[in-house]
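*Asks:* Next comes the sequence, and after it the predicted model I'd like to discuss.
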Amino acid sequence: MSQTDDFVLDIGEIREKARKNVADGAQTSSYKGDVGTIIRLLNEALATELVCVLRYKLHHYAAKGVQSEAIAEEFAVHAEEELGHADKLAQRIVQLGGLPDFSPKGLAERAHSDYVVVSTLQEMIRENLVAERIAIDVYREMVRFIGDKDPTTRRVLEDILAVEEEHADELSDWLVKTQ
């Protein structure tokens, strides 16, 4: 007997369960995650993305130097992508029945990365690269922690992680070019 032969559904039971707690929306009885913990983790990631947007925006406008125009444009692109990550995280928090925490109060404390003000182009690249490396490690740990308990959240995090890795790769290249 193959693995696919073991797949059995009691559609009557699934229909009955779907009618119970219908106000829970997408969160059905088969959900295995700890909703409170996952919402907390997602809100911390949301804070991190918002801090990254602000840092990238600052660096976009403050970049000066010979190669500043191209790097400033890259910072702007990264800011937009980080904002997209924030939107995805906020949407998932709402799907899980939570409220995304966009409050500026305590934003820096909730975030995993720092908002560091620096003056040179190379320092800007380095600080953004450090922040991306932090995000990569945190997202990897979140993916590991969630595992198969919440495949939808895991997929959102994996998609964001892939972009953060691209950002780190690009910034690493820029760091070498500006030395």
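*Replies:* Sure, I can see it.

*Asks:* drop to CA atoms for contacts and neighbour counts, all remaining ones
*Replies:* Fine.

*Asks:* And the helices in this structure?
*Replies:* Using DSSP state H, the helices of the chain run over 11-19, 35-62, 68-95, 107-110, 121-146, 151-177.

*Asks:* quick one, which of those is nearest to residue 25?
*Replies:* With Cα to Cα as the criterion, residue 25 lies closest to helix 68-95 of these, at 7.6 Å.

*Asks:* Show me which parts of that closest one are buried, residue by residue.
*Replies:* When neighbours are counted by 16 or more other Cα atoms under 10 Å, the buried residues of helix 68-95 are found to be 68, 71-72, 74-79, 81-90, 92-93, 95.

*Asks:* Second structure follows, compare the two:
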Amino acid sequence: MPETKKPISAAIDTAAIRAAAKNMDDGAVTAGYRGDREQVVAMLNDALATELVCVLRYKRHYYTAAGLQNGSIKDEFLEHAMEEQAHADQIAERIVQLNGKPDFNPDTLVQRSHAEYDGADDIKAMIKANLIAERVAIEAYRQMIERIGDSDPTTRLLLVGIMAKEEEHADDMRDLLA
């Protein structure tokens, strides 16, 4: 006689889920959250600092790159600055969802950032600095994703998406050097 499967909803304890959901103080974080919130928020705040430093570096390069032949490079710097700002916004939102506080303190941004700020005046040096910073960000995100594992799928997906964009940025900078 063939085995009958129970519908998926029968495998979920709906009553327990509804009861736990009444604890509204934790917002989006439910009882099933398996991540170490403090550690994840700390990692995200360092990532936030990194993205903000990258915004500032790309903006500086955009405004200080000179020469008629560098118009397309300047445009690339500005586009990357806006995308890094979007990453910072996404990370700050996730920190708040995890009941943390996004750290925008300008006094500690550079110390908390994985990437460095750059004051280069030469266009080639600017591109190299951006490529190095993108590579640093990629590796930092890879390590964060590895540490989070399956304990926080939402944060993991966020970081995977950001890392993919950082890989595109690295390719863009490498292409500009060629």
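*Replies:* Happy to help now that I have it. All of these numbers come straight from a predicted model, not from anything done at the bench.

*Asks:* just to revisit the earlier point, between the helices of the first structure, which one is nearest to residue 101 of the first structure?
*Replies:* helix 35-62 (6.1 Å).

*Asks:* okay, and the closest one goes to which residues in the second structure?
*Replies:* Mapped onto the second structure using TM-score structural alignment, helix 35-62 of the first structure spans residues 37-64.

*Asks:* mean offset of that stretch relative to the first structure (after superposition)
*Replies:* Superposed on the first structure, stretch 37-64 of the second structure shows a mean distance to its aligned partners of 0.4 Å (mean Cα distance after the TM-score superposition for the first structure).

*Asks:* ok, residue 148 of the second structure touching residue 158?
*Replies:* No: if you go by Cα atoms under 8 Å, residue 148 of the second structure and residue 158 don't touch, sitting 11.5 Å apart.

*Asks:* Looking at the two now, which is surrounded by more residues?
*Replies:* Between residue 148 of the second structure and residue 158, residue 148 has the larger neighbour count (other Cα atoms under 10 Å), namely 19 against 15.

*Asks:* Could you check which residue of the first structure pairs with the more buried one?
*Replies:* Counting by TM-score structural alignment, residue 148 of the second structure corresponds to residue 146 in the first structure.

*Asks:* who touches the residue nearest to its match when sequence neighbours are not counted in this structure?
*Replies:* Excluding its sequence neighbours, the residue lying closest to residue 146 of the first structure (Cα to Cα, 6 or more residues apart in numbering) is residue 154, at 6.4 Å. Contact partners of residue 154 of the first structure, counting by Cα atoms under 8 Å, 6 or more residues apart in numbering, are 142, 143, 146, 147, 148.

*Asks:* Just put those residues in a markdown table and tack on distance to residue 108 of the first structure.
*Replies:* Formatted as a markdown table, the contacts of residue 154 of the first structure follow (distance: Cα to Cα, whole Å):
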| residue | distance to residue 108 of the first structure |
| --- | --- |
| 142 | 19 |
| 143 | 23 |
| 146 | 24 |
| 147 | 28 |
| 148 | 30 |
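
*Asks:* Quick one: buried ones out of those residues?
*Replies:* Buried among the contacts of residue 154 of the first structure (16+ other Cα under 10 Å): 142, 143, 146.

*Asks:* which residues does the last one contact?
*Replies:* The one in question is residue 146 of the first structure. Residue 146 of the first structure is in contact with 33, 153, 154, counting by Cα under 8 Å, 6+ apart.

*Asks:* Name the stretch among the helices of the first structure that sits most buried.
*Replies:* helix 35-62 (a mean of 21; mean count of other Cα atoms under 10 Å).

*Asks:* Show me what that helix packs onto, helices and strands only.
*Replies:* If you count contacts as 3 or more Cα pairs under 8 Å, 6 or more residues apart in numbering; DSSP states H and E, helix 35-62 of the first structure packs onto helix 68-95, helix 107-110, helix 121-146.

*Asks:* Nearest to residue 52 of the first structure among those helices would be which one?
*Replies:* Closest to residue 52 of the first structure of these, according to Cα to Cα: helix 68-95, at 6.7 Å.

*Asks:* Can you state the mean residue-to-residue distance of that closest one versus the second structure?
*Replies:* After superposition onto the second structure, helix 68-95 of the first structure sits on average 0.4 Å from its aligned residues (mean Cα distance after the TM-score superposition for the first structure).
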